[in-house]
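[1] Pasted the sequence and its predicted model underneath.
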Amino acid sequence: MMCPCGCGQRVELPLLQEASPRWNLQVDKLKRPTLHPSVWLRDGCRSHYFIRSGKVVWV
């Protein structure tokens, strides 16, 4: 996905059980994604956010 701040940085998050670190993705009945844990980009724009029910929640 692209960083939601608009900087244009591509964000790749491993979802496989074998990956470390990895993120959990849940999709509700309205097809809205929720990611856990938060996404924290340590390089570039340094954004830190959660995705909850399809919405970005900035930290």
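    Yes, it's here. As the structure is a prediction and not an experimental result, all values here were calculated from the model.

[2] C-alpha only now, for contacts and for neighbours.
    Will do.

[3] List of residues touching the helix or strand containing Val56?
    Assigned by DSSP states H and E, Val56 belongs to strand 55-58. Contact with strand 55-58 is made by 4, 48-51, as judged by C-alpha atoms under 8 Å, 6 or more residues apart in numbering.

[4] hold the first one in mind and look at this next one:
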Amino acid sequence: MRCPCGCGQIIELMLIHEVRPRWDLRVDEAGRPSLHPSIWLQRGCRSHFWLKHGRIHWCD
């Protein structure tokens, strides 16, 4: 996915259970994705956010 801040950085998240770190992906009845834990970029724009029910929730 691309960073939602608009910087254009590509974010790759591991969803495979055997690797660390990894994220859990859930899709609700309406097809909206949620990820756990939050996404926190350590380089570049340093965005930190949650994806819940298809919406971005920014962390302070």
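    Now that the structure is in, tell me what you want to look at. These numbers come from a predicted model, not from an experiment.

[5] Once you drop chain neighbours, what's closest to Met2 of the first structure?
    Distances taken as C-alpha to C-alpha, 6 or more residues apart in numbering place Arg10 nearest to Met2 of the first structure, at 4.6 Å, with adjacent residues excluded.

[6] can you count the residues close to the residue mapped onto the one you found from the second structure?
    Superposed on the second structure with TM-score structural alignment, Arg10 of the first structure falls opposite Ile10. By other C-alpha atoms under 10 Å, 10 other residues sit near Ile10 of the second structure.

[7] can you check Tyr49 of the first structure too?
    Residues within reach of Tyr49 of the first structure, counting by other C-alpha under 10 Å, total 20.

[8] show me what contacts the nearest residue to Pro33 of the second structure once chain neighbours are set aside?
    If the residues on either side of it in the chain are set aside, Pro33 of the second structure comes closest to Val27, at 4.4 Å by C-alpha to C-alpha, 6+ apart. Contact analysis of Val27 of the second structure by C-alpha under 8 Å, 6+ apart lists 33-34, 53.
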